[in-house]
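# Build me a model:
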Amino acid sequence: MLDDAPEVWIGYERAFFETVHHRVENFIAGILLPHQNKKPDDPYIRTVMPRMGAIESTLHLLASLECPLERQPAATARQLAPYRSRPGPSMLLPRYRCPSDTSDLEWALLERLLPTPACQTPKGGAPEKWPRRRMVDAIRYITDNGAKWRALPADFGIPWRTVFGYFARWAKADVLRHILDQLRRRLRLNRRRCPWPVRVIVDSQSVKGAESVSKATRGYDANKHINGRKRHLLVDQDGLLVDLLVTPADVQDREAARVLLTRLHAEHPEIVLVRADNGYSGDEFSTWAQTALGITVKVVSRPKNAKGFVLVPKRWVVERSNSWTMRARRNARDYERLMSHAEAHVQWAFITLTTCRLTRRNAQTEAVPTPSAAAA
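A predicted model of the protein is given here:
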């Protein structure tokens, strides 16, 4: 068969190597590079390097052969050369595309809001080894798809411990809070609103905790019959996240609101009105908020004798924000050992939501009223 139709064999081999090409590149970038500094007599180097050299030679040979099939040329030695050099932010990484990846416009918004790399600061530091955009894409993948950190796909070409390290450091340094504030400010300006909200809505949401959630950071919500944690969200009139706090599920809403409103007043002193449900009612709590923080707590109750879901005026937007949070599968259940990491996943979900709204085609005019509508 091979003698009668050699072009069929060549086409089959070429298609096969194109199919697994990204796996070969991941192997070179993720496994071989850490072992380059080892001695030549290392058993790993003696075993693997000859095999990779044979694979590279085969790729080069197949790329030089004429194939009747209209396919992309296989990888050559020149294309694989960046993997032999020291990896850096501009290194070639496997080509892929996930639904959670940042677009070029989204990355243009996020890149300027991330912390300055250490190598560009006066104090100095080593250059970052991996591209930041790929790092953000990996974090968004975990949040959006609900995967384990150890199950980060090899297509990203970055060790999962490195991605988790960036996730934890940015969360601890309040980088995500800063990004959310700036993105929310820009989106409100596009909608012809004041950049800083003065009225917010607060609500809580109980979610089940996985076995990784410690006993000290979880509780039982007797009202919702949920054993886990509780998220306390503060959103503006458009449902965009302003602040949040994660507590054990047995913490009362009013007790968590004291901590949340105190922090809110320190960071956003312009906010003077908070709308809430009956869980935040009580003269003692409202008096404390008015006298100590200058914030008016207005309870918006459900209509009497109402059954099922009711669209409560002025307060329904926070319910929609809770559903936006659950769109990211990592937030459908609390898996985090630290409550700060649980807050970070919610913040990443709203960062993705806000950047998508800012970069879609009608973002500039989606809430700008027309002259006829304004007259009406």
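
# make it CA atoms for all contacts and neighbour counts henceforth
Noted.

# any idea how far the residue nearest in space to the middle of the chain is from A332?
Nearest residue to the geometric centre of the chain (C-alpha atoms, centre = their mean): R140, 3.1 Å. Remark: distance between R140 and A332 (C-alpha to C-alpha, to the nearest Å) = 15 Å.

# Spell out the residue ranges of the helices in the stretch 201-350 of the chain.
Taking DSSP state H, counting those that start in this stretch, the helices of the stretch 201-350 of the chain run over residues 253-267, 283-288, 316-327, 339-359.

# contacting residues around C119?
G125, A126, P127, E128 (C-alpha atoms under 8 Å, 6 or more residues apart in numbering).

# Could I get the contacting residues of I271?
Going by C-alpha under 8 Å, 6+ apart, I271 touches P197, V198, R199, V200, H265, I295.

# contacting residues around the first one?
Contacts for P197 were tallied using C-alpha under 8 Å, 6+ apart; they are D236, E270, I271.

# 7 Å instead, please
With contact taken as C-alpha atoms under 7 Å, 6 or more residues apart in numbering, P197 is in contact with D236, I271.

# ok so, going back, name the member of the contacts of I271 with the most neighbours.
For the contacts of I271, the largest neighbour count, defined by other C-alpha atoms under 10 Å, is 26 neighbours, found at V200.

# The nearest residue to it once chain neighbours are set aside: neighbouring residues, count only.
The shortest distance from V200 to any non-neighbouring residue, by C-alpha to C-alpha, 6 or more residues apart in numbering, is to D236 (4.6 Å). Residue crowding around D236 was assessed by other C-alpha under 10 Å; the count is 22.

# right, and D236 touches D203 too?
No. Using C-alpha atoms under 7 Å, D236 is not in contact with D203; the gap is 11.8 Å.

# How many neighbouring residues does I226 have?
When neighbours are counted by other C-alpha under 10 Å, I226 registers 17.

# which SS class is P115?
coil (DSSP: H, G, I helix; E, B strand; the rest coil).

# Quick check: closest non-adjacent residue to it.
That would be V175: by C-alpha to C-alpha, 6+ apart, it lies 7.3 Å from P115.

# tally of neighbours for the one you found?
Neighbours of V175 under the rule other C-alpha under 10 Å: 16.

# same question, H225
Neighbourhood size, H225 [other C-alpha under 10 Å]: 11.

# any idea how far G209 is from it?
H225 sits at a distance of 12 Å from G209 (criterion: C-alpha to C-alpha).

# Surely A126 forms part of a strand?
No. Applying three-state DSSP, one finds A126 to be coil, outside a strand.

# wait, what's in contact with it?
Here A126 is in contact with A118, C119 (criterion: C-alpha under 7 Å, 6+ apart).

# one more, for comparison:
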Amino acid sequence: MSIEYPSSLSDDQWRLLRRLIPPAKLRGRKRIDRRQIVDAILYWCRTGCQWRLLPDCFPNWNTVYGVYRAWRIDGTWQRIHDRLREKVRRKEGRKPTPTAAIIDSQSIRSAEGGELRGYDAAKRITGRKRHILVDTLGLVMVVVVHSADLQDYEGAHLVLENIRQKFRRLRVIFADSIYGRADLPEFLKQWYRVILQTVKRPVEAEGFVVLPKRWIVERTFAWLGKFRRLSKDYERLTQNSETVIRIAMIQFMLNRLEK
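Now for the predicted structure:
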């Protein structure tokens, strides 16, 4: 029995995605339709249900989770995410990698305990921080999930340590004023040849103000908020937390490519 949900892949999306996933093993048990497995993972991410509560129309939850975990460990989710980001950028008339980016973090409550939890005194939240670097289209370039008690300018080092290898064209990063502390701009300029430009809130402004460039990363957090699995941090491992964000963006980018 096959039931289509709003999160299910269309035929065009599946044709695009199946080229990016590892081929199924020829030996062993009877092969299960990979499309059904991917649909189950997207359903899990969109609805926020537990693995054991996947509807019966999907393959056994243990099989679905096994594929999800294997693809996390071997880097498949990361590769799919990066390839789709490049495709979206090309569709928008951009180069595959950007020259400008925006960085920010989001403190989120942790529901399951697990590793790397802390208290963010500014937000009064016990949990973790989702630290992301996005391009000017709002597409995620790098995501790192760490303890909420880590300051933004400290967590930025975890986000930016690999940009030299993956994003050689990157020249400027826009950020909140807190990223200007602890000599972070000087460090980036010396070791990464990247300018960190802080976007400050106008002194005379009152209430909500749309700040140049910084609104782009806030919009990305709003996109992620549409996925119920991301309403809190339900994962025990931060690697799983990062993978859920990539899966959410994969579904978002597939929808964008189909338009």
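
# Superposing both, give me the TM-score.
TM-score for the superposed pair, counting by TM-score structural alignment, normalised by the length of the second structure: 0.96. Supporting figures: 259 aligned residues with a C-alpha RMSD of 1.4 Å.

# quick one on the thing from earlier: and the contacts of C119 of the first structure as CSV, adding distance to S214 of the first structure?
CSV is the format used below for those (distance: C-alpha to C-alpha, whole Å):
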residue, distance to S214 of the first structure
G125, 36
A126, 36
P127, 37
E128, 34
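
# So which of these is the closest to G308 of the first structure?
Closest to G308 of the first structure out of these is E128 (52.5 Å), distances taken as C-alpha to C-alpha.

# how many neighbours does the closest one have?
Residues near E128 of the first structure, counting by other C-alpha under 10 Å, number 13.

# quick one: it from N26 of the first structure, how far?
Here the criterion is C-alpha to C-alpha. By it, E128 of the first structure lies 19 Å from N26 of the first structure.

# same check, this time on V317 of the first structure
44 Å.

# A257 of the first structure now?
Using C-alpha to C-alpha, we find A257 of the first structure at a distance of 47 Å from N26 of the first structure.

# Could you do D334 of the first structure as well?
31 Å.

# More neighbours: which of those two?
Taking other C-alpha under 10 Å, D334 of the first structure and N26 do not tie; D334 has more neighbours (24 against 19).

# now the counterpart of the more buried one in the second structure, nearest residue through space, not along the chain?
Under the alignment (TM-score structural alignment), D334 of the first structure pairs with D233 in the second structure. Leaving aside its sequence neighbours, D233 of the second structure sits nearest to S110 (C-alpha to C-alpha, 6+ apart; 4.6 Å).

# got the contact list for that neighbour?
Per C-alpha under 7 Å, 6+ apart, neighbours of S110 of the second structure: T126, G127, R128, K232, D233, Y234.

# By neighbour count, which of these wins?
Counting by other C-alpha under 10 Å, top hit in the contacts of S110 of the second structure: R128 with 28 neighbours.

# Would you check how far apart the aligned residue in the first structure for that residue and P131 of the first structure are?
Residue correspondence to the first structure (TM-score structural alignment): R128 of the second structure is matched to R229. Taking C-alpha to C-alpha as the measure, R229 of the first structure falls 34 Å from P131 of the first structure.

# ditto for R177 of the first structure
Taking C-alpha to C-alpha, one finds R177 of the first structure at 22 Å from P131 of the first structure.

# what's the answer for E7 of the first structure, then?
40 Å.

# Okay, buried residues for stretch 93-113 of the second structure please.
By neighbour count with 16 or more other C-alpha atoms under 10 Å, stretch 93-113 of the second structure contains the buried residues 96-98, 100-105, 107-110.

# which of the residues you listed lies closest to E258 of the second structure?
The shortest approach to E258 of the second structure among these belongs to P96, at 18.3 Å (C-alpha to C-alpha).

# could you say which helix or strand contains that closest one?
For P96 of the second structure, there is no helix or strand it lies in under DSSP states H and E.

# Now check V246 of the first structure against the second structure: what is it aligned to?
With TM-score structural alignment as the criterion, V246 of the first structure lines up with V145 in the second structure.

# nearest spatial neighbour of that match, skipping sequence neighbours?
In space, V145 of the second structure is closest to R130, 4.7 Å off (C-alpha to C-alpha, 6+ apart).

# ok, that neighbour touching V144?
Yes. Using C-alpha under 7 Å, R130 of the second structure makes contact with V144 at a distance of 6.2 Å.

# In contact with V246 of the first structure, which residues?
V246 of the first structure touches R229, K230, R231, H232, M339, E343, counting by C-alpha under 7 Å, 6+ apart.

# TSV please, covering those residues and showing distance to L358 of the first structure.
Converted to TSV, those look like this (distance: C-alpha to C-alpha, whole Å):
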residue	distance to L358 of the first structure
R229	31
K230	29
R231	26
H232	25
M339	29
E343	23
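
# count of neighbours near the corresponding residue of the first structure for F252 of the second structure?
Matched to the first structure by TM-score structural alignment, F252 of the second structure sits across from L353. Neighbour count for L353 of the first structure, taken as other C-alpha under 10 Å: 14.

# Quickly find the element holding the aligned partner of Y166 of the first structure in the second structure.
Y166 of the first structure maps onto V67 of the second structure when the alignment is built from TM-score structural alignment. Per DSSP H and E: V67 of the second structure is located in helix 61-73.

# got it, and C49 of the second structure?
Per DSSP H and E: C49 of the second structure is located in neither a helix nor a strand.

# Under the alignment, what does it map to in the first structure?
Structural correspondence for C49 of the second structure with respect to the first structure (TM-score structural alignment): A147.

# now P212 of the second structure
Mapped onto the first structure by TM-score structural alignment, P212 of the second structure lines up with P313.

# so how many other residues sit close to the counterpart of K166 of the second structure in the first structure?
Under the alignment by TM-score structural alignment, K166 of the second structure pairs with E267 in the first structure. Neighbouring residues of E267 of the first structure were enumerated by other C-alpha under 10 Å; the total is 11.

# Equivalent analysis for W71 of the second structure, please.
By the criterion of other C-alpha under 10 Å, W71 of the second structure has 17 neighbours.

# try the one 10 residues further on
The tally of other residues near H81 of the second structure (other C-alpha under 10 Å) stands at 26.

# what helix or strand is it on?
Assigned by DSSP H and E, H81 of the second structure belongs to helix 76-91.

# Helix 238-258 and that helix, what's the angle between them?
30 degrees (axes from the mean of the first three to the mean of the last three C-alpha atoms, to 10 degrees).

# in stretch 216-230 of the second structure, what's buried?
I216, V217, E218, T220, F221, L224, F227, R229, L230.

# for the residues you listed, which one is nearest F208 of the second structure?
E218 (12.8 Å).

# Please say which position in the first structure P23 of the second structure maps to.
Match for P23 of the second structure (TM-score structural alignment): T116.

# picking that back up, with G165 of the first structure as the reference, measure out to the residue nearest to V200 of the first structure.
Counting by C-alpha to C-alpha, the gap from D236 of the first structure to G165 of the first structure is 31 Å.
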